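In: Provided below are the primary sequence and the corresponding predicted coordinates.
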Amino acid sequence: MEQQHSPNPSTPLLDQVPTPEALRTLQPAQLRQLADELREEMIATVGHTGGHLGSGLGVVELTVALHYVFNTPEDRLIWDVGHQAYPHKILTGRRDRIRTLRQGGGLSGFTKRSESEYDPFGTAHSSTSISAAIGFAMANKIKGEPGRGIAVIGDGAMSAGMAYEAMNNAQAAGNRLVVILNDNDMSIAPPVGGLSGYLARLVSSGQFLGLRDLARKFGRHLPRPLQMAAKKTDEFARGMAMGGTLFEELGFYYVGPIDGHDLDALVPVLENVRDAAEGPILIHVVTQKGKGYAPAEQAADKYHGVQKFNVVTGEQAKAPAGPPSYTSVFAKALLAEAETDPTICAITAAMPTGTGLDKFAQAYPDRLFDVGIAEQHAVTFAAGMAAQGMRPFCAIYSTFLQRAYDQVVHDVALQNLPVRFAIDRAGLVGADGATHAGSFDVTYLASLPNMVVMAAADEAELVHMTHTAARHDSSPIAFRYPRGNGVGVALPETPQLLEIGKGRVVREGSKVAILSLGTRLGEALKAADQLDARGLSTTVADLRFVKPLDDDLIRRLIATHEVVVTIEEGSIGGLGAHVLTMASDEGLTDTGLKIRTMRLPDIFQDHDKPDAQYDEAGLNAPHIVDTVLKALRHNSAGIEDGLLALGTAV
């Protein structure tokens, strides 16, 4: 009979377990009920708040078992990425705030050190957990303090090279390091009923490990060839039975695969690992995304991240009708380019849907490459294709492109290869918060020789920039665009080829000039209306390019306006810094011109609604007006002070 779900489930046992300490007082026979109640609580929570659903449902039993067996928070439990940690948050003293997930002032959608002692390491980018766990384990080992490092990492995150770099460095941590490979998609080696659970318990048992250790000691007295043969026989036998030879070669004792939803199998294995002298140990656990909630089980991709939804029916709340998203506009524009250009291909790092490239994959499966969570490889792979005459579009979120910065510098910019970077999620991103904000890409790209950097002010501009990037073969080129829907402008039937380094004047004035980069253009135009109403004639320019700058346009606006304000959705070091440097180099500020730069503040902003985030950042229309008025008052005060000083001298 299918489980019935409720937006307000009955959870009598979970109500008695506010912390892992209370959890560890339960009897093993009670854990199944606790897991069922925890799953219902999570479904009800995400139905109310929206957020990541499938991944958390898949680790409910694993979460219960880990906190039951290990001594958290002394044993440092690290959830790779952290989007599956909602059940963990419920069990670690945060249940009373769980329905504030991803809301302004509420709980983060990922693990966060400042939120709880049970979150020893902040995560949201993948494949970092093993490195951090080794760090915790080695620190405790050096200090002679108890406590393990326990990393829970998904099979997708294991596609990143950093995970293997860490495992290659793990042996020194010994039995203080435990890695849980949560295999919920690729099914590296699926479990085979009760036999796999029995084998996992057997090879993790103290008796087996003791016998194996005795055999090793005995083997040391054998001739070298026989020692090596015995070692290979042991590895081969367990590798054939369960997989894991690769992990053995990296220095791990491999246990698994084991059914990650079978608490009767999980708990004994974890207890054996906890008490083992052998180490480091990797436990291969197979789980199902969306486990226990039929809609999520049947459509794991659709229910990975969700809007608020009806818990009973699974129906997600629909966003109000409006303009298309920037992501979909880019995807459609790239498809149009690929129709007439067989050299265009697309590369994504495990985000085909998030970047809109799933549509490209359907139309041109031979020209779409999903390289897994491997941004470094994605960029250098694109560089190789560009060097061989292809036109690769590397579509990566701004925050994830940071992970491949050396490759952008060394493999692309230094060699002046025409890789096209489509940078999604530029600027602030709302509920995902600081870990996913696209704050730094303009700064870290525009500082590079050979690089062209554009920012779309609206969805029509994004179409033009996609076309321009497709035609640009002389250097690397990047264009950025935000999360969410466009502003509603009509999409062009025929895209324009933009002249590199040339902006456009959207509104002509005479006293104040606002130089905008990206989608703050709408707020700049609102500010211009308010300034005009005060008698301050205002020009608004969409610069389009931060590199190369439109020097001629900027010179003209500086020469003909009293105040110039730059505004952008990025950190210090971006447009404002480039305009100031150009003006300084050319002596354009010597006349007393006032230049003011508006940018994201020098902080990591917490999650909230995007409008609230930009208001906090001081980048909305009222803030632009205030910046202009303060600059003009400063000018007036300076003139008055100068006249007063002159009169006194006379």
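Out: Thanks, I have the structure now.
In: okay, CA-based contacts and neighbour counts for the rest of this
Out: OK.
In: and the helix or strand harbouring Asn272, how far out from the chain's middle?
Out: Assigned by DSSP states H and E, Asn272 belongs to helix 263-274. Between the centre of helix 263-274 and the centre of its chain there are 32 Å (CA atoms, centre = their mean, to the nearest Å).
In: Tell me the spacing between the residue nearest to Gly484 when sequence neighbours are not counted and Leu448.
Out: Sequence neighbours aside, Ser325 is the residue nearest to Gly484 in space, at 5.3 Å (criterion: CA to CA, 6 or more residues apart in numbering). For Ser325, the distance to Leu448 equals 29 Å [CA to CA, to the nearest Å].
In: do Lys526 as well
Out: Distance from Lys526 to Leu448, by CA to CA: 33 Å.
In: Over to Gly135?
Out: Separation of Gly135 from Leu448 (CA to CA): 33 Å.
In: buried sites along stretch 390-405?
Out: 390-402, 404-405 (16 or more other CA atoms under 10 Å).
In: Distance from the chain centre to that stretch, please.
Out: 13 Å.
In: contacts for that stretch?
Out: 125, 343-349, 351, 355, 375-376, 378-379, 382, 385-386, 418-426, 435-441, 470, 480 (CA atoms under 8 Å, 6 or more residues apart in numbering).
In: run the last query once more with 7 Å
Out: Under the criterion CA atoms under 7 Å, 6 or more residues apart in numbering, residues 343-349, 355, 375-376, 379, 382, 385-386, 419-426, 436-438, 441, 470 lie in contact with stretch 390-405.
In: And stretch 271-278, by the same measure?
Out: In contact with stretch 271-278 (CA under 7 Å, 6+ apart) are residues Val69, Asn175, Ser204, Ser205, Gly206.
In: which residues does the fourth one contact?
Out: Think Ser205. Here Ser205 is in contact with Asn272 (CA under 7 Å, 6+ apart).
In: structure B:
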Amino acid sequence: MLWHRGEETVKGFKLKQLKNILSPQDLKNLSEAELQNLTGELRHRILETVSKNGGHLASNLGIVETTLAIHRVFNNPDDQIVFDVGHQCYAHKLLTGRQQEFDTLRQWNGISGFTNRKESEKDAFGAGHSGTSISAALGLAMANQLDNKDNYVIAVVGDGSFTNGMIYEALNNCNKKNLRLIIILNDNEMSISENVGGLSNYLSKIRNSQNYFNLKHQTQSLLHRIPLVGEGLIEGTRKFKKHLKKRVVAENFFEHLGLDYLGPVDGCDLKKLESVLGEAKSKTSCCLVHVHTVKGKGYLDAEEHPEMYHSSGPFDQAKGIEKKESENNFSAAFGKIMVEAANTNASICAITAAMTGGTGLDKFSQTHPERFYDVGIAEEHAVTFAAGLSANGKTPVCAIYSTFVQRVYDQLIHDAAIQKLPLIMALDRCGLVPGDGITHQGIYDCSYLSSIPGMEIFSPETYDEMRQSFKQSFENKNLAVIRYPKGAQQQYDRSGFIHDGDLSYQDFSEAGKDSEQPEIVILTYGRITKNAYEAIQLLKANNPIRLIKLVKVYPLQLEKIRSLIGQPKLFYVLEEGIRSGGIGEKLAAAIAQDDHLKPGKIRIHAIENPLMEQGDLPALYDYCGFLPAQIADEIIGILGNK
């Protein structure tokens, strides 16, 4: 059942079953034909919604049958389901009472694109980052055991997450008896970027053992049919089965950890899935079920190009996502800068954590493959590996999304800063990030990274500033962060800015007023500079205003800032990051100790409540009070000019 470009979207099923599914209990008595129809409806609804709102399509299309099987075999929410990352939970949401809200997926005041405990009791554990599921599921299962509950906990983990070290820390602790924990390895042979390393090769080898698994089930089915002696024959074949398994399948890594292992099983065969999950329930210890699914199943373009549909914006179903020859955004600009720099500097290496395309390093991986390292979803390893490259004279650039850099704070201090090793961190998706919600905001990095000894932080607003930031960092050979937002540089008139090294400024005043003595000084950095600029236009320069834009935000450029501030009525810091520990607070503390700087009022406008849900950028700006009109109104209110 495939949806082809330009053809009718719905083929081979009727839109009649899904509307009657109000809870997982409604799935229990459906016929095989009804279930088959339901898989088509689920894929249709997921495709319709993601094509309009954006989201994670390929993995969700692939896991439909597996999700149905889980809900038919187990009793959610009494039996708890934990999805790793949470991005493959769309069918789960549709089957657990969220059909009416599903059209609001990833929208402001809508439902999350990930599991969310606040959203439903059927979401046992929230997620957004990789590798947390088995640890959380183990905790839930142990709590059940302590409370003498016989409920099951099911962790659903994609194969990409098996490149994350936390998965193995958890597996190492799962060898407990009478633990009702079942791990489903959703193996679709691809994570965000192409799976890398020995673990991917290992799973590929296990997949080839499916003949053994099929033979086992066929044999058991045959023996069960023999009257009187069938059960005895089954027991008698167990030793032979173990011998056969060793001959057909290489010794299994998971079994060495003390887990029961079942699989691989066809993740599109609902009947077989239910049979295997039923067998997993009978185990007396933690069991891992290896399920083989197809990313993008049911939508031809997603099957052929799953990497393009891992996480996408809205698209035309009939045409699919059209791959552009060149993108005009910060990620693409970074990729171009890296290729050009590596062409003339043989020491430059690029490292990413399963985000080759997302970070813009795909061209670098093609032009300099010997100096490109995709380490999988292993951010901690990526940074210490980069530090090792640096220790032996290389110039490593580690490209990671801001939200995932939260995982490498220890490595940056222990392995880079303490040893004074030059290392450049390219932080993508900084500031407010639309769509993915609370777990993916890039608003913390300036606060915690500025506490690391020797750290330099650049926040370019334009591609030219980005290029200069990298050039300076390559030359200085320091520990540096270059942070930039998702999307393209903002478009507005920058011609009035006066550039002074790592900052620039522009004065706005009425004719005849002395712009050397501004009454209002607004200091900001990064993408939100445009909002400050537009707010000044709304103020109509009733007071002389100076706008200062930092490119290098830390260490603080106190001498330059001191010379530009003077003694205004208001010193206003606008920051698209959290207030606590941010650049604004650091500046305010420095000013308080400086006898030469005595502005009348100091105000910091930063993010006070960082735990915000998903939405587009205008909605997030509105929530934070970052729209130009909101900024202008606040400044007027502070000065009492209403």
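Out: All right, it came through fine. In this text, all values refer to a predicted model and were calculated from it rather than measured experimentally.
In: Now the TM-score, please.
Out: Here the TM-score for the pair of chains, by TM-score structural alignment, normalised by the length of structure 2, is 0.88; 606 aligned residues with a CA RMSD of 3.1 Å.
In: rewinding a little: pick out whichever of Ser325 and Leu448 of structure 1 has more residues nearby.
Out: Set Ser325 of structure 1 next to Leu448 and count neighbours by other CA atoms under 10 Å: Ser325 wins out with 18 against 15.
In: List the buried residues in stretch 572-588 of structure 2.
Out: Buried-residue list, stretch 572-588 of structure 2, by 16+ other CA under 10 Å: 572-579, 581-588.
In: Which position in structure 2 pairs with Ile347 of structure 1?
Out: Alignment note: Ile347 of structure 1 maps to Ile351 in structure 2; criterion TM-score structural alignment.
In: again with Asn310 of structure 1
Out: In structure 2, Asn310 of structure 1 lands on Asp316 (TM-score structural alignment).
In: which one is its match nearest to, not counting chain neighbours?
Out: Leaving aside its sequence neighbours, Asp316 of structure 2 sits nearest to Ser51 (CA to CA, 6+ apart; 6.5 Å).
In: is it fair to say that neighbour lies in a helix?
Out: Yes: using DSSP: H, G, I helix; E, B strand; the rest coil, the assignment for Ser51 of structure 2 is a helix.
In: one step back: just the contacts of stretch 271-278 of structure 1: which are in helices?
Out: Among the contacts of stretch 271-278 of structure 1, the members found in helices (DSSP state H) are Val69, Ser204, Gly206.
In: Looking at those residues, which one is closest to Leu414 of structure 1?
Out: Ser204 (50.3 Å; CA to CA).
In: From Ala277 of structure 1, how far out is the closest one?
Out: Note on Ser204 of structure 1: its distance to Ala277 of structure 1, by CA to CA, is 11 Å.
In: the more surrounded of those two?
Out: Legend: neighbour count by other CA under 10 Å for Ser204 of structure 1 and Ala277, higher for Ser204 (26 against 16).
In: who's in contact with the more buried one?
Out: So Ser204 of structure 1 contacts Val255, Val269, Asn272, Val273 (CA under 7 Å, 6+ apart).
In: Which of these has the largest number of neighbours?
Out: That'd be Val255 among these, by other CA under 10 Å, with 28 neighbours.
In: Tell me the counterpart of that residue in structure 2.
Out: By TM-score structural alignment, Val255 of structure 1 lines up with Leu262.
In: Quick check: closest non-adjacent residue to that match.
Out: Nearest to Leu262 of structure 2 is Val289, by CA to CA, 6+ apart, at 4.8 Å.
In: OK, contacts around the one you found?
Out: Val289 of structure 2 is in contact with Ile183, Ile184, Leu185, Tyr261, Leu262, Gly263, counting by CA under 7 Å, 6+ apart.
In: now His83 of structure 1
Out: His52, Gly109, Phe110.
In: Return the residue of structure 2 aligned against it.
Out: With TM-score structural alignment as the criterion, His83 of structure 1 matches His87.
In: sorry, back to before: for the contacts of His83 of structure 1, which pairs are in contact in structure 2 too?
Out: Of the contacts of His83 of structure 1, the ones still in contact in structure 2 (both residues aligned by TM-score structural alignment, their matches' CA atoms under 7 Å) are His52, Gly109, Phe110.
In: Now do the second one: how many residues are near it, please.
Out: Spelled out, that is Gly109 of structure 1. By other CA under 10 Å, 25 other residues sit near Gly109 of structure 1.
In: Quick one: residues contacting it.
Out: With the criterion set at CA under 7 Å, 6+ apart, Gly109 of structure 1 makes contact with His83, Leu101, Arg102, Asp432.
In: let's see it at 8 Å
Out: Gly51, His52, Gly82, His83, Tyr86, Leu101, Arg102, Ala431, Asp432.
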